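K.L.:
Sequence first, predicted model second:
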Amino acid sequence: MRTQVGIIGAGPAGLLLSHLLHLRGIDSVVLEARSREQIESTIRAGVLEQGTMDLLIEAGVGARMQAEGALHHGFELAFEGKRRRIDLTGLTGHSITVYAQHEVIKDLVAARVAADGAPRFGVSNVSIHGIETDSPSIRYQHEGETHDLQCDFVIGCDGSQGVSRAAIPQALRQDFERVYPFGWFGILCEGVPSSEELIYARHERGFALVSTRSPNVQRMYFQCDPKDSVDNWSDDRIWAELHARVDSHDGRQVVDGKIFQKNIVGMRSFVSTTMQHGRLFLAGDAAHIVPPTGAKGMNLAVADVRVLTRALSAFYTENRMDLLDGYSETALKRIWRAEHFSYWMTSMMHRIEGATPFEQQLQVAELEYVTTSRAAATAMAENYVGVAVA
């Protein structure tokens, strides 16, 4: 079998890239280890930057996002028993939409199926060959048979544990990583929203985040030991913790509900450079990971795809390699900016084990500054809605 672009991974990056290439008349095949049901039912948060929203609409896959997503013009920072609002739209002219990642995946899969470009689900034993030649290939097994997919380019969108990054020789890569000593305890619950917008809370007991998944389903998190177990947390204990960290002195409180999902996720920052070697290019979590505090994960994947789409289109329409050659350099400008913002938000909002009272007061002073200085609030808002990097 032959195609122009072989894509490994049917997450947001792989699916969106395949769809954007299709709109430009470029053939691709997407390979995915999981089933369609699995990728569409794995619940993950989704805060979409303005640029991500615009691209989905432009690509014809944003209708449900516009109809069902929650458009937010700001968010609240809670600390010292008070809440202060960052006016995203007032400060930047842009906004964000809360629309879960698995819903984006559903929209993209539907678009690919409608265009006869459905991913090959349930593949296994994937390996990449010949990336230093003009004719790389992807070998995989599907329904008991071995297949070789011949292509011009291989795009690795298979996440941090996939085969793509490992196909770049270690001597040519430099990996940067920071593992945080805390995690997030997440819940999904039935009930009405606690706030019209997201609440990021800093408390001496630790960070908390309150967000809305739908009018009747809410998503909340609080900082915890990443080695803790959900079995140690009764519903009553969870709600007591959230109330302690988020409720404000003016009487505004978190709204309790019936909890139907609990999980604990670790926090880390990671960047692998280079993001390309020969005819292999990495996008999304295959190349970089951010802690979710800055809401950048899916948006960075979409930004990678935007750059790759432009570069691949230039190759096929103008026989140009310069944009592909410069892919890593272009993408990493935005990636490092987002990594810094996510690190800064994480460091400012979380309880840092071993921090002195002096250091704790510095966190409060930083929050006071970004919520009272228009210049500081604007910088935060610009980063949150998405900084454009040429």
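P.N.:
Nice, thanks for sending it over. Numbering: from 1, shown residues only.
K.L.:
Only C-alpha atoms from now on, for both contacts and neighbour counts.
P.N.:
Noted.
K.L.:
what's the span of stretch 97-106, first residue to last?
P.N.:
17 Å (Cα to Cα, to the nearest Å).
K.L.:
now stretch 215-235
P.N.:
21 Å.
K.L.:
which other residues reach that stretch?
P.N.:
Outside of stretch 215-235, the residues within contact range by Cα atoms under 8 Å, 6 or more residues apart in numbering are 181-193, 206-213, 242, 259, 262-266, 350.
K.L.:
Could you tell me which of those residues are located in strands?
P.N.:
Among the contacts of stretch 215-235, the residues falling in strands (DSSP state E) are 181-190, 208-213, 259, 262-266.
K.L.:
Among those, name the buried ones.
P.N.:
For the ones in strands among the contacts of stretch 215-235, a burial check counting by 16 or more other Cα atoms under 10 Å picks out 182-190, 208-213, 259, 262, 264-266.
K.L.:
how many neighbours does the residue nearest to A283 when sequence neighbours are not counted have?
P.N.:
The shortest distance from A283 to any non-neighbouring residue, by Cα to Cα, 6 or more residues apart in numbering, is to C157 (5.3 Å). Using other Cα atoms under 10 Å, C157 has 32 neighbouring residues.
K.L.:
got the contact list for C157?
P.N.:
C157 sits next to 7-11, 13-14, 164, 282-286 when contact means Cα under 8 Å, 6+ apart.
K.L.:
at 6 Å instead, please
P.N.:
8-9, 14, 283, 286 (Cα atoms under 6 Å, 6 or more residues apart in numbering).
K.L.:
do A100 as well
P.N.:
A100 touches 45-46, counting by Cα under 6 Å, 6+ apart.
K.L.:
And the nearest residue to S160 once chain neighbours are set aside, how far from K106?
P.N.:
Ranked by Cα to Cα, 6+ apart and with sequence neighbours excluded, the top spatial neighbour of S160 is A286, at 4.6 Å. Using Cα to Cα, A286 is found at 21 Å from K106.
K.L.:
just G46 next, same as before
P.N.:
13 Å.
K.L.:
more crowded one of those two?
P.N.:
The neighbour comparison of G46 against K106 (other Cα under 10 Å) goes to G46, with 22 against 18.
K.L.:
Please tell me how far that one sits from L324.
P.N.:
Per Cα to Cα, G46 is found 29 Å from L324.
K.L.:
Next: R178.
P.N.:
Counting by Cα to Cα - R178 and L324 are separated by 29 Å.
K.L.:
between these two, who's got more neighbours?
P.N.:
L324 (22 against 13).
K.L.:
Would you agree that one falls within a helix?
P.N.:
Yes. Counting by DSSP: H, G, I helix; E, B strand; the rest coil, L324 is located in a helix.
K.L.:
how about it, what does it touch?
P.N.:
With contact set as Cα under 6 Å, 6+ apart, L324 has these partners: A311.
K.L.:
Put this next to the first one:
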Amino acid sequence: MKTQVAIIGSGPSGLLLGQLLQRAGIDNIIIERKDPAYILSRIRAGVLEQGMVDLLREAGVGARMDREGLVHDGFELAFDGRCERIDLKSLTGGQTVMVYGQTEVTRDLMEARQAAGALTVYDAEDVQLHELKGERPYVTFQKNGERVRVDCDYIAGCDGFHGVSRQSIPAETLKVFERVYPFGWLGVLADTPPVNEELVYANHARGFALCSMRSPTRTRYYVQVSAEERVEDWSDERFWEELKRRLPTHLAERLVTGPSIEKSIAPLRSFVAEPMQYGHLFLLGDAAHIVPPTGAKGLNLAASDVSTLYRILLKVYREGRTDLLQRYSAICLRRVWKAERFSWWMTSLLHKFPDTDAFSQRIQQTELDYYVGSQAGRQTIAENYVGLPYEAVE
């Protein structure tokens, strides 16, 4: 088999890159070790930055998002028993965010790829990347008992933190930056109306809480738990009671509870691998970086990686600008580290750490009070939350 770009992984970043390339006439094959049902079963993020919304529209897959997604002009910060609204639209010159689940983004991209007749190989076993620094890179994998080889110009590693792409780069070539947080998020999905029409991020002495949603009738709530907690120890009743304790009274009183559809605990970590390219291999999304979900940046960072690589490859194939390939990592990492900073800041400000005493709690509340009490502070939060602009590729 032969293609121009071999994409490893059929999550949203791999599918979005494939969709953009396909529409531009650049041939690509997606190689995925799981099956489609597994890909669609993963419950993930649901807040899309303005830049990602625009990119999905550019890729021709924004129709259902625009029809069913919820445009949010702001969000609430709850602390010290009160709520403060960050008006994203007015603070950023009209930018907003879109509440639309990652599963739905993935479904839209899968359907578009199928309609275009583009090839995705699912259930590929023993995927290996070869000659990454040679003139002719290629990918091999096992499928139905046969060894398959795909020759290509470039390889896009979109296969996540545990995937083969980053592991194919010599360890001595990579510099890894990591912070593992001593807590996780216990999340519950329920068919109940949202407690608030916009997201609520709550700082409380008992720990962080987040009120989110997937639709006007489906909600996603989180409470901070210790890293040792087990999801089996949390009944629905226990979860709802704990969530109520962490919300301001007016929100707790109107919280509608119900049976959970899905319940899980997600650990929190910050992770960056540098550089994000090695020869003909380019890392995108979780293969290169992970952020704690507090700033809603994980999926959105993957989208900005996709945008950067797509625009570089456009110039490579249309203008012969192979010099731009060496700029991929530097362009991406500038935005990655700014998003890492914002996610770390939000995490530090809203969570209870093991050493959070009464003094530290007051410092957190005062820091929040300082930022929301200043136009410049509110603007800083807003411009980071809607997403910093994508760097031009020139």
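P.N.:
Received the coordinates, thanks. In this text the structure is predicted, and so the values were computed from the model without any measurement.
K.L.:
What value does the TM-score take for this pair?
P.N.:
Overlay of the two chains. TM-score (TM-score structural alignment, normalised by the length of structure 1): 0.98; 390 aligned residues with a Cα RMSD of 1.2 Å.
K.L.:
Can you give me the neighbour number for A390 of structure 1?
P.N.:
8.
K.L.:
what about the closest residue to it other than its chain neighbours, distance to R337 of structure 1?
P.N.:
The shortest distance from A390 of structure 1 to any non-neighbouring residue, by Cα to Cα, 6+ apart, is to T330 (7.3 Å). Using Cα to Cα, T330 of structure 1 is found at 12 Å from R337 of structure 1.
K.L.:
residue in structure 2 matching the residue nearest to S160 of structure 1?
P.N.:
Correspondence of A286 of structure 1 to structure 2, assessed by TM-score structural alignment: A287.
K.L.:
pretty sure its match is touching V164, no?
P.N.:
No. In this structure, A287 of structure 2 is not within contact of V164 by Cα atoms under 6 Å, at 8.8 Å.
K.L.:
The two: who's more crowded?
P.N.:
A287 (25 against 19).
K.L.:
Show me the helices in structure 1, by range?
P.N.:
12-23, 36-41, 50-58, 63-68, 88-92, 101-114, 235-246, 297-318, 322-325, 327-349, 357-372, 374-385 (DSSP state H).
K.L.:
For R120 of structure 1, which of these is the nearest?
P.N.:
helix 36-41 (9.2 Å; Cα to Cα).
K.L.:
Leaving out sequence neighbours, find the closest residue to the spatially most central residue of structure 1.
P.N.:
Centre of structure 1 computed as the mean C-alpha position; nearest residue by Cα atoms, centre = their mean is G297, 2.1 Å away. When the adjacent residues along the chain are set aside, G297 of structure 1 lies closest to V290, with 6.0 Å between them (Cα to Cα, 6+ apart).
K.L.:
what does K133 of structure 2 give?
P.N.:
G279 (4.4 Å).
K.L.:
Quickly note the distance from the residue nearest to A283 of structure 1 to A286 of structure 1.
P.N.:
6 Å.
K.L.:
Overlap of the contact sets of these two?
P.N.:
With Cα under 6 Å, 6+ apart, C157 of structure 1 and A286 have no common neighbours.
K.L.:
Correct me if wrong: the residue nearest to S160 of structure 1 contacts Q161.
P.N.:
No. Contact between A286 of structure 1 and Q161 fails when scored by Cα under 6 Å: they sit 7.5 Å apart.
K.L.:
hmm, back to that, any idea how far V47 of structure 1 is from the residue nearest to the centre of structure 1?
P.N.:
9 Å.
K.L.:
and what of L300 of structure 1?
P.N.:
On the measure of Cα to Cα, L300 of structure 1 and V47 of structure 1 end up 11 Å apart.
K.L.:
Tell me the spacing between the residue nearest to G297 of structure 1 and G9 of structure 1.
P.N.:
19 Å.
K.L.:
For V210 of structure 1, which non-adjacent residue is closest in space?
P.N.:
Nearest one to V210 of structure 1, counting by Cα to Cα, 6+ apart, is M220 at 4.6 Å.
K.L.:
What separation do you get for that neighbour and I264 of structure 1?
P.N.:
12 Å.
K.L.:
can you check I26 of structure 1 too?
P.N.:
40 Å.
K.L.:
swap in I96 of structure 1?
P.N.:
25 Å.
K.L.:
now swap in E40 of structure 1 and tell me
P.N.:
When E40 of structure 1 is compared with I264 of structure 1 (using Cα to Cα), they lie 20 Å apart.
K.L.:
So the residue nearest to V210 of structure 1 versus S195 of structure 1, what's the distance?
P.N.:
12 Å.
K.L.:
Equivalent analysis for T330 of structure 1, please.
P.N.:
38 Å.
K.L.:
what about the closest residue in space to V61 of structure 1 that isn't next to it in sequence, neighbour count?
P.N.:
Nearest residue to V61 of structure 1 in three dimensions, chain neighbours excluded: D107, at 6.1 Å (Cα to Cα, 6+ apart). For D107 of structure 1, the count of nearby residues is 21 (other Cα under 10 Å).
K.L.:
Next: D126 of structure 2.
P.N.:
By other Cα under 10 Å, the burial measure for D126 of structure 2, its neighbour count, is 12.
K.L.:
Could you measure from the closest residue to it other than its chain neighbours over to E125 of structure 2?
P.N.:
Among residues not flanking D126 of structure 2 along the chain, F141 sits closest, at 5.3 Å (Cα to Cα, 6+ apart). For F141 of structure 2, the distance to E125 of structure 2 equals 6 Å [Cα to Cα].
K.L.:
Looking at the two, which one has more neighbours?
P.N.:
Taking other Cα under 10 Å, F141 of structure 2 and E125 do not tie; F141 has more neighbours (21 against 17).
K.L.:
ok, D322 of structure 1 - how many residues close by?
P.N.:
Neighbours around D322 of structure 1, by other Cα under 10 Å: 11.
K.L.:
That one -> structure 2?
P.N.:
By TM-score structural alignment, D322 of structure 1 lines up with D323.
K.L.:
how far away is its match from V316 of structure 2?
P.N.:
For D323 of structure 2, the distance to V316 of structure 2 - Cα to Cα - is 8 Å.
K.L.:
Over to T103 of structure 2?
P.N.:
32 Å.
K.L.:
Comparing these two, which residue is more hemmed in?
P.N.:
T103 (19 against 15).
K.L.:
check contacts around the more buried one.
P.N.:
L40.
K.L.:
these two touch, right, the residue nearest to K133 of structure 2 and E135?
P.N.:
No. With contact defined as Cα under 6 Å, G279 of structure 2 does not reach E135; the gap is 9.3 Å.
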